[in-house]
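Chemist: Sharing a model that was predicted from the sequence below.
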Amino acid sequence: MFKKMLLLVGCLIFSSWAVADCVRGPNGKLVCDGGDNAGGYNPNRGTAWKSETNDAGVKSTETSRGGEAKTKNGVGVVKTPDGKTCVKTRNNQGCR
């Protein structure tokens, strides 16, 4: 029990350094690293999400319920928690 508590305290200390450059905006959105990373929590639904942008400009978003999305320039692919895959291209959109 003591080891678990010590581990938890250690994680909290290191995680506070990791998110020291994050700012919560007026809309409640948490933005980190100059906008390359973001996250949020919806207290009404009990869900959280995080988003990161890689060097190629692709934004990867994950939800606490298992959804994933990859987007760039208005096009992208979404995988829902129940396994459905949806694609939006410049000219078309649809799900399987």
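Modeler: Nice, I can see it.

Chemist: drop to CA atoms for contacts and neighbour counts, all remaining ones
Modeler: Noted.

Chemist: can you count the residues close to K70?
Modeler: When neighbours are counted by other Cα atoms under 10 Å, K70 registers 18.

Chemist: Look up how far F14 lies from L6.
Modeler: 12 Å (Cα to Cα, to the nearest Å).

Chemist: also this one, for the comparison:
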Amino acid sequence: MKILVILACILLSSNATAECRRTATGRTVCDNGQEAGGYNRNSGTAWEAEKNSAGVTTTQTSKGGEAKTKNGKGVYESPSGKKCVKTANNQGCN
């Protein structure tokens, strides 16, 4: 269930458009003033996101999960290898 919550958060946050860059201190900061990453005190999970030139946002968690999203669609792979997909017409996990 945590995987679906993380995936939902990532997909919802990927709709915001902002250019991001890495500062001299190593932080990733976006034009909207927000850092491209964060920490959830409840789950103890930190994450960092980067957007490539094709507009795909790759988000990695401190627990080993990875999500690739674009335009509200994406794929999440958990540290154990389970994959969840959300497309325009379908969503689910294997």
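Modeler: Perfect, I can see it now. For clarity, every value in this text was computed on a predicted model and none was experimentally measured.

Chemist: which element is the residue of the second structure most remote from its centre on?
Modeler: Relative to the mean C-alpha coordinate of the second structure, counting by Cα atoms, centre = their mean, the farthest residue is A24 (22.7 Å). Under DSSP states H and E, no helix or strand contains A24 of the second structure.

Chemist: What's it aligned with over in the first structure?
Modeler: Following TM-score structural alignment, the counterpart assigned to A24 of the second structure within the first structure is W17.

Chemist: tell me the contacts of the residue nearest in space to the middle of the second structure?
Modeler: Centroid check for the second structure by Cα atoms, centre = their mean gives T59 as the closest residue, at 3.4 Å. Going by Cα atoms under 8 Å, 6 or more residues apart in numbering, T59 of the second structure touches 10, 47-50, 66-68.

Chemist: now the first structure: which of those residues match?
Modeler: By both residues aligned by TM-score structural alignment, their matches' Cα atoms under 8 Å, those still in contact after alignment to the first structure are 47-50, 66-68.

Chemist: got TSV for those, with secondary structure and distance to N89 of the second structure too?
Modeler: Converted to TSV, those look like this (DSSP: H, G, I helix; E, B strand; the rest coil; distance: Cα to Cα, whole Å):
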residue	secondary structure	distance to N89 of the second structure
W47	strand	27
E48	strand	28
A49	strand	25
E50	strand	26
E66	strand	22
A67	strand	19
K68	strand	17
